[in-house]
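1. fold the following and give me the result.
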Amino acid sequence: MIQETPKATTPDKTTEVFIHYYNLGNVDNLINAYYEQDAVIAGSPGKIARGAALKSALEPYFALNGKISGATRHTLINGDIALLVLDWAVDYTDETGNPSRYSGTSTDVVRKGTDGIWRCVIDNPHNIK
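-> Take a look at the predicted model:
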């Protein structure tokens, strides 16, 4: 059975798109599917990354070699822009071989493109503890 590639036709579906591409394990595919061209991410608390640095900011998450799960907790929409609050968790095996979990609550700003697909403009995975 062939699994259809998810498309973010609503703001909430952007979370599904992120999860899908993260779990495939390819950071470039995730960037192309999830982010707008000039998107920014909080690479670490208080520091943003964009362009080539966007990939560098995401690589520590991919280095866990885990599987992510998550869900959108809240959506606030204003026209073609939305603010999302989402909970996420990466389950992985730590360097000693034990199961571990890295989790957080993110605030993301997404925008609807002219093609009708919503993509991330601002990704702040470190915002809420």
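
2. C-alpha only now, for contacts and for neighbours.
-> OK.

3. which residues of the protein fall in strands?
-> In chain order, the chain shows strands spanning 35-44, 47-50, 67-78, 81-93, 99-112, 118-128, with DSSP state E as the criterion.

4. so which residue is dead centre in this structure?
-> The residue at the geometric middle of the chain, judged as the C-alpha nearest the mean C-alpha position with CA atoms, centre = their mean, is F18 (4.5 Å).

5. to compare against the first, here's another:
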Amino acid sequence: MTQTMTLALTTPAGPVAAGEAAAIQSRIEATAAAMQAGDLDTVLSGYVPGGLVEFAPGAEARGTAALAAGYAEFLAMQPRITFDCHKVLVAGDLALHLGAWTVEGTAPDGTAIRDGGFSVVVLRRDPDGAWRIVIDVPQATAG
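-> Purely as a prediction, here's the structure:
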């Protein structure tokens, strides 16, 4: 069961529409679905060109080539991703997505992998209205 919590910040133009939060959650879920399908091109299309992913604490990848290399390794495990909850905050053309997740897959040696965590994702709305990921921290920790 997935829970969704949406907080809309008030802007000078008024409260942010619930549709914005749904569009952001949709971007996150579409990116996860592309990961599950092993579709690297679609995963990368969800990020801005200079996007950053912290694949592990202290291991940052910046830009399309670095993200492609990091995700190629991740996609090799044939991940199955489940979100336990989503929380979305929107302020103008910036958004913050917070989510608890679980992933299952297979290591190169055939060993089953199961992991989980809490992700923090910053998104930006493009001029065409699409939301794209700027910063992605799938294993967010305080340290």
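
6. any idea what the residue nearest to the centre of structure 1 aligns with in structure 2?
-> F18 of structure 1 maps onto T31 in structure 2 when the alignment is built from TM-score structural alignment.

7. related to what we said a few turns ago, can you redo the strands of structure 1 as CSV with mean neighbour count and distance to Y61 of structure 1?
-> Putting these into CSV (neighbours: other CA atoms under 10 Å; distance: least, CA to CA, whole Å) gives the following:
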stretch, mean neighbour count, distance to Y61 of structure 1
strand 35-44, 19, 11
strand 47-50, 16, 15
strand 67-78, 15, 10
strand 81-93, 19, 8
strand 99-112, 18, 9
strand 118-128, 21, 11
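
8. of the ones you listed, give the one that comes closest to D12 of structure 1.
-> strand 67-78 (6.1 Å; CA to CA).

9. that closest one to strand 99-112, inter-axis angle?
-> Here strand 67-78 of structure 1 runs at an angle of 30 degrees relative to strand 99-112 (axes from the mean of the first three to the mean of the last three CA atoms, to 10 degrees).

10. strand 67-78 of structure 1 against structure 2, how far on average?
-> When structure 2 is overlaid, strand 67-78 of structure 1 sits 2.1 Å from its aligned residues on average, using mean CA distance after the TM-score superposition for structure 1.

11. could you give the angle of that strand to strand 81-93?
-> For strand 67-78 of structure 1 against strand 81-93, the angle by the same axes, to 10 degrees is 170 degrees.

12. surely the residue nearest to the centre of structure 1 meets N32?
-> No: between F18 of structure 1 and N32 there is no contact under CA atoms under 8 Å: 10.5 Å.

13. before we move on, the earlier item: contacts only, for the closest residue to the residue nearest to the centre of structure 1 other than its chain neighbours.
-> In space, F18 of structure 1 comes closest to Y34 once its chain neighbours are excluded; the distance is 6.1 Å by CA to CA, 6 or more residues apart in numbering. Contact partners of Y34 of structure 1, counting by CA atoms under 8 Å, 6 or more residues apart in numbering, are 14, 17-18, 119-120.

14. just to revisit the earlier point, between the strands of structure 1, which gets nearest to L58 of structure 1?
-> With respect to L58 of structure 1, and counting by CA to CA, the nearest of the strands of structure 1 is strand 35-44 at 7.5 Å.
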